[in-house]
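Trainee: After the sequence you'll find the predicted model.
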Amino acid sequence: MPPTLSASIDDRLAGTDRLLATAYPGDDGSRQPVHTVYVPGDTVTHDLPAVWGVAALAAANSAGGVEALAIAVGIPFDLAATIAPLVERKLEREPVEDLRIDFEDGYGDRGDDAEDADVVRAAGQVAAALEAGTAPPYLGIRFKSFEAATRGRGIRTLDLFVTALVEHGDLPDGLALTMPKVSTLAQVEAMAEVAAELERVHGLPDGRLRFEVQVETPQVVLGADGVAPVARIAHAASGRVSGLHFGTYDYTAALGIAAPHQSLAHPSADHAKAVMQLAVAGTGIRLSDGSSNVLPIGDRADEAWRLHARLVRRSLEHGFPQGWDLHPAQLPTRFLATYAYYRDGWAEASARLRHVHDRTAGAVLDEPATVRALAGFVLRGVRCGAITVEEVATGTGLDASALAALANPRRMTS
């Protein structure tokens, strides 16, 4: 092959090389929470995670305890016995992984004076939680949408919240900003401008303020031009988009689906989420499923717990490692279903990872992409508490850094 041809091909594919390196960098290897707890903006307190954890354990105890609840929602006896103490420990130590203080639908329109006061108060509660060490790993706000009727209020709330946090000290590492009801790429670009201006005003590093986009309008899945705006959003805003979160009820309602049939499991919801997955594959943008509004309280608690556990498991199996929770009584089934999912796959994943460097051992010869998926699966299980670091060392021979390197090799070598 003449050297000139090779050089010519390199020149021809330089654009492709740049695209793959910049637009598809892969996951950054950081932790992704398994859920987002969502509370109205005027109800947040600095000790909310602990309060929810106590309420979650009380709810489980009303069903006979965490292990009894696990069995009641369909988890096999042996597995229930294994994960019950892990879930109990989780609810005691870290019941909330991600907290979203809501100033959109869950808060409503209470007038500017009331919302201004509640935003500043919420920022103060966040600062108090950070100082006391009671804050969850991830937290932030959902502000009102950039639709015409609420745009000004949404920007004002975002400005007040960030400003108040900066006045209290450094922004939390796990700060999350959620942009709801996105319909067009232009709205996301406008949000990026707002974020850049807030960084300029407060002397923050460029790119410090990233945000999640809620996919809850049909227009963002299929635009008027026949193109999927969500795919363009994934490559817009100078890398500021950190996640796509599905909005179950706004989306299904917008399609005319009757309230009793609005669900994470509706075929229309699955279609939207499949488009979301295609849009962000390889970009490093995280995916989150939505919520179930059937709460496990009152006479229908048992039915609601079974539904919630089933939906959590379904989301995980469909490639959505995160979802939204609306009530403390949903936390036991969130973690039971999540832990059961990772424990179910642990034996096979550990065996296959153990043979990664020994191609003559084991019954399956895994491709590098499958090894990454296996390592990523185990790493997520470790980070949420379903699998212990000691188990990983014993079962795979890998320590935490080696596991992370297998899960995200591009990040570790870049």
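Mentor: Yep, that arrived. Note that the structure is a prediction, hence the values are computed from the model and not measured. Residues are numbered from 1 along each chain as shown.
Trainee: contacts and neighbour counts: CA atoms only from here.
Mentor: Noted.
Trainee: quick one: buried residues of the longest helix belonging to the chain?
Mentor: Ranked by number of residues, the top helix in the chain under DSSP state H is helix 331-354. Taking 16 or more other Cα atoms under 10 Å as the neighbour-count basis, helix 331-354 is seen to contain the buried residues 331-343, 346, 349-350, 352-354.
Trainee: quick one: it to chain centroid distance?
Mentor: In terms of Cα atoms, centre = their mean, to the nearest Å, the centre of helix 331-354 is found 18 Å from the chain centre.
Trainee: Show me what that helix is packed against.
Mentor: In this structure, helix 331-354 makes packing contacts with helix 48-62, helix 66-72, helix 77-93, helix 301-317, helix 368-384, helix 389-396, judged by 3 or more Cα pairs under 8 Å, 6 or more residues apart in numbering; DSSP states H and E.
Trainee: Let me have the ones you listed in CSV, extended by mean neighbour count and distance to Lys144.
Mentor: Supplementary listing: the helices and strands packed on helix 331-354 in CSV, determined by neighbours: other Cα atoms under 10 Å; distance: least, Cα to Cα, whole Å:
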stretch, mean neighbour count, distance to Lys144
helix 48-62, 19, 23
helix 66-72, 22, 37
helix 77-93, 18, 31
helix 301-317, 20, 26
helix 368-384, 19, 30
helix 389-396, 16, 41
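Trainee: okay, pairing it with this:
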Amino acid sequence: MEQSATSLGGSVTETLATLLAPVDAELARRYPGDPGTRQPVHTVYVPAHDLTADTVRSWGARALDALDEHAPDAESFGQVLGLDGELAETVYARVRAKLESEPVEDLRVDFEDGYRGRSAAEEDADAARAARLLAEAHADGSAPPGFGIRMKCMEAAVRERGIRTLDIFLTALVRQGPPPAGLVLTLPKVTYPEQVSALDVLLSRFERTHQLPHGALGFEIQVETSQAVLGPDGTVTLARMIDAARGRARGLHYGTFDYSAALGVAAAHQSSDHPAADHAKSVMQVAAAGTGVRLSDGSSNVLPVGGTPKVHEAWRLHYGLVRRALARAYWQGWDMHPAQLPTRYAAVFAFHRELLPAAASRLAAYANSTPGQVLDEPATARALSAQLLRGLDCGALDIGEVARQSGLTRADLEAFAAPGPAAGKPAD
């Protein structure tokens, strides 16, 4: 074996380690990577006064009714969305099964834009009732994987009301037990990092009052203003907002219509595929990358209601917007009507099923160090694994078919997807 020589003594390693120790700590704190937990494919918004114990089941039933009326079989559904043959059959069957078993993946009870005309006493009662209903659903297993409320924003006109509603909701919730794992709060219309800091202060005090661990309560930041993207000093405000949350930020959610209106986009052109929306979401994506904060697209306000031609038109639009978002790595979006659920899940399922063969083949080649047509690096292996895990989590894929095509178990996929400088290969 050829001998190797060095010119620098071991002390240089120690010197550089000391020099870079603050940077190492900062990287670990600011950029821990994806948490590795399930991300919902959507968030469903329901006005607080409309919430009932039957809301989730009702949304699933109404979505199935829409399918029965406007696309009663795989062929007709496939014709609407441009899906052919076996893919149409598989997607249609999985969509129906999803709507029967888990129609909503993430539920947000809305005390903001969707909640109007209620007195202070009624809002107090609605906040307490929402906590009770969500706690009961979590206890009996009928709650969706994610749930929470959207409070009013931190602007002066509604700040006190928003704080009170959040306090009532959380107080009633923790009286039922520790905060559920799926609990997420949403802070809308954020313009300054100090508003994020204010919510962090509020939640810290609540945690101390109820002897909860620091960080037990997290929240999403809704991006609905131009100031949230670009500050008056020319810097990206979103990055400072994530930092201001002190580890509580769970997601950045794009608000399609408030943001578009803030930029003066005409109502007829306000959509999640407008260039202004693409710019905002690209900035969101870069600001959140590596932080563990996840991204969500907004909603479509063209609802699948009315006669069958109108429903089909809205379905095609919604399906196309969701597919477009998925291709841009916006894995989550908002749904505002039960009849949007069929096309949400159809788009997500078709996306993952179409990508399965190539993803499984490439990952198998990487895992076995087998030369293939594509030379994948560790970062790509991480992305391929994360993609397959997303498909498994939402019901687009089954572990059996993934294992057959890739030779990998779920534990293998999780090992590849784990954050770090390189995708770790599964242990033998």
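Mentor: Everything's here; your move. Computed from a predicted model, the values in this text were never measured in an experiment.
Trainee: hmm, back to that, could you redo the helices and strands packed on helix 331-354 of structure 1 as CSV and give each row distance to Met191 of structure 1?
Mentor: Formatted as CSV, those follow (distance: least, Cα to Cα, whole Å):
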stretch, distance to Met191 of structure 1
helix 48-62, 29
helix 66-72, 42
helix 77-93, 35
helix 301-317, 28
helix 368-384, 30
helix 389-396, 39
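Trainee: Those helices: which one's closest to Leu165 of structure 1?
Mentor: Relative to Leu165 of structure 1, the nearest member of those by Cα to Cα is helix 48-62, separated by 17.9 Å.
Trainee: who's in contact with the alignment partner in structure 2 of Ala269 of structure 1?
Mentor: In structure 2, the residue paired with Ala269 of structure 1 is Ala277, using TM-score structural alignment. Contacts were defined as Cα atoms under 8 Å, 6 or more residues apart in numbering; by that measure Ala277 of structure 2 touches Thr256, Tyr259, Ser260, Ser271.
Trainee: Mean distance between the longest helix of structure 1 and structure 2 after superposition?
Mentor: Here helix 331-354 of structure 1, set against structure 2 after superposition, deviates by a mean of 0.5 Å using mean Cα distance after the TM-score superposition for structure 1.
Trainee: got the angle between that helix and helix 77-93?
Mentor: Orientation note: helix 331-354 of structure 1 sits at an angle of 110 degrees relative to helix 77-93 (axes from the mean of the first three to the mean of the last three Cα atoms, to 10 degrees).
Trainee: which part of structure 2 lines up with helix 331-354 of structure 1?
Mentor: Equivalent residues of helix 331-354 of structure 1 are located at 341-364 in structure 2, counting by TM-score structural alignment.
Trainee: sorry, back to before: hmm, who's touching the longest helix of structure 1?
Mentor: The set of residues external to helix 331-354 of structure 1 that reach it, using Cα under 8 Å, 6+ apart, is 34-35, 53, 56-57, 60, 66, 70, 75, 79-80, 83-84, 87, 91, 95, 305, 308-310, 312-313, 316, 325, 362, 364, 366, 371, 374-375, 377-378, 381, 385-387, 392, 395-397.
Trainee: residues contacting Ile75 of structure 1?
Mentor: With Cα under 8 Å, 6+ apart, Ile75 of structure 1 has these contacts: Ala340.
Trainee: What's it aligned with over in structure 2?
Mentor: When the structures are aligned by TM-score structural alignment, the residue of structure 2 matched to Ile75 of structure 1 is Leu83.
Trainee: likewise Gly65 of structure 1?
Mentor: For Gly65 of structure 1, the aligned position in structure 2 is Pro72, judged by TM-score structural alignment.
Trainee: Ala279 of structure 1 too?
Mentor: By TM-score structural alignment, Ala279 of structure 1 lines up with Ala287 in structure 2.
Trainee: Would you mind confirming that that match is in contact with Asp243?
Mentor: No - counting by Cα atoms under 8 Å, no contact exists between Ala287 of structure 2 and Asp243, whose distance comes to 10.3 Å.
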